[in-house]
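Asker: Provide a 3D model corresponding to the input given below.
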Amino acid sequence: MVSGLINANPVVYEKKERRSRSTPTHVDEYAVELIDQLEIFDHIRDIKDPEHPYSLEELKVISEDAIEVDDKRSYVRVTFTPTVEHCSMATVIGLCLRVKLMRSLPPRYKVDIRVAPGTHATEAAVNKQLNDKERVAAALENPNLVDMVDECLAPSYG
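Answerer: Below is the predicted model:
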């Protein structure tokens, strides 16, 4: 067992089977794929937890139901649920979600990352940090934090 973890023995759930995407909508001569809940989930489902060798999906930190998308308004909200109320990695998890979506979505999208209401002791502070552009930019200037985020976002082949 790894010592010093906030949640040393998390419950691990089975991953959902991947579903195929619908065909793109054609507008003029260009294929435009509408961004929907499933696409967002597919982008973030394999992000690794910072403390465990499991994905956020396997730990039920994220789920398809906790994603809201308004493609017409270019808005995405992801609500995540830390495995424990005092999760010290909640901000890192939220930052991983934000960075993955920043790298995956067209720049026109506004992304809102939130901790599920009532699931974290410092929910308001975490939400404020994750949705403040200056704080996110400052966090992404920290090489150690960027390395941690990149490790969580690295594809897993296991």
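Asker: rest of the way, CA atoms for contacts and neighbours
Answerer: OK.
Asker: now the longest helix anywhere in the chain, how far from the centre of its chain.
Answerer: As assigned by DSSP state H, the longest helix anywhere in the chain is helix 90-104. When distances are taken as C-alpha atoms, centre = their mean, to the nearest Å, helix 90-104 is centred 5 Å away from the chain's centroid.
Asker: which residues does the next helix or strand after that helix contact?
Answerer: Tracing the chain C-terminally past helix 90-104 and defining elements by DSSP states H and E, one meets strand 110-115 next. Contact with strand 110-115 is made by 74-82, 90, 94, 97-98, 101, 123, 126-127, 130-131, as judged by C-alpha atoms under 8 Å, 6 or more residues apart in numbering.
Asker: before we compare anything, build this one as well:
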Amino acid sequence: MVSGLINANPVVYEKKERCLRSGPSSTDEYSVEPIDQLEIFDHIRDIKDPEHPYSLEELKVVTEDSIEVDDEKSYVRVTFTPTVEHCSMATVIGLCLRVKLLRSLPPRYKVDIRVAPGSHATEAAVNKQLNDKERVAAALENPNLVDMVDECLLPSYE
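Answerer: You can find the predicted model right below:
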């Protein structure tokens, strides 16, 4: 049916039950709950894989355990694992993660997106691209790439 894919038949895992959270206490309108690992996971779990009709959670590209949060230092790191080590879409997946978190988190957060160590043939190059502000900005000036990212992010807003 589908040809030309790097991983035409990925393993698909069951999605976890979504954890719904309450907002700040109604007694203190200015309180801010710290952001934690589960909240970040809830933001990114439904991002669609660029090549498949599955979410990043269903393909185990991202998991709760692959997220580090230091709320006091306003730091978030997401480490993702492509389905194959020669995944041509690794940079697009990382860009989707970055864009979703930049749109979802307060601007005080520094977001670090990484490929899991040993999971991709060009790990260092992908990590460099995903964490270079100028490269990310240049990528987001490409209308075709922005359309692809927006398509992948659409299910995460539903």
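Asker: let me know the distance separating the residue nearest the centre of structure 2 from Ser25 of structure 2.
Answerer: Closest to where the C-alpha atoms of structure 2 average out (C-alpha atoms, centre = their mean) is Leu97, at 2.6 Å. Computed as C-alpha to C-alpha, to the nearest Å, the Leu97 of structure 2 to Ser25 of structure 2 distance reads 29 Å.
Asker: same deal with Arg45 of structure 2?
Answerer: Distance from Arg45 of structure 2 to Ser25 of structure 2, by C-alpha to C-alpha: 26 Å.
Asker: which one's more surrounded, the two?
Answerer: It is Arg45, of Arg45 of structure 2 and Ser25, that has more neighbours when counted by other C-alpha atoms under 10 Å, with 23 against 11.
Asker: what helix or strand does the residue of structure 2 positioned farthest from its centre sit in?
Answerer: Farthest-out residue of structure 2 from its mean C-alpha position, per C-alpha atoms, centre = their mean: Thr27, at 33.3 Å. Using DSSP H and E, Thr27 of structure 2 sits in no helix or strand.
Asker: what do you get for Val76 of structure 2?
Answerer: Using DSSP H and E, Val76 of structure 2 sits within strand 75-80.
Asker: buried set for that strand?
Answerer: Within strand 75-80 of structure 2, the residues that qualify as buried are 76-80, counting by 16 or more other C-alpha atoms under 10 Å.
Asker: identify the farthest-apart pair in those residues.
Answerer: Pairwise distances across these (C-alpha to C-alpha) peak at 13.0 Å, for the pair Val76 and Phe80.
Asker: for Arg108 of structure 1, which residues are in contact?
Answerer: Taking C-alpha under 8 Å, 6+ apart, we find Arg108 of structure 1 in contact with Ser74.
Asker: mind checking how far it is from Cys96 of structure 1?
Answerer: With distances taken as C-alpha to C-alpha, Arg108 of structure 1 is found 19 Å from Cys96 of structure 1.
Asker: and for Met102 of structure 1?
Answerer: Distance, Met102 of structure 1 to Cys96 of structure 1, using C-alpha to C-alpha: 10 Å.
Asker: ok, the two, which is more surrounded?
Answerer: Per other C-alpha under 10 Å, whichever of Met102 of structure 1 and Cys96 has more neighbours is Cys96, with 25 against 14.
Asker: excluding chain neighbours, what is closest to the more buried one?
Answerer: Distances taken as C-alpha to C-alpha, 6 or more residues apart in numbering put Val149 closest to Cys96 of structure 1, at 5.5 Å, once the chain neighbours are dropped.
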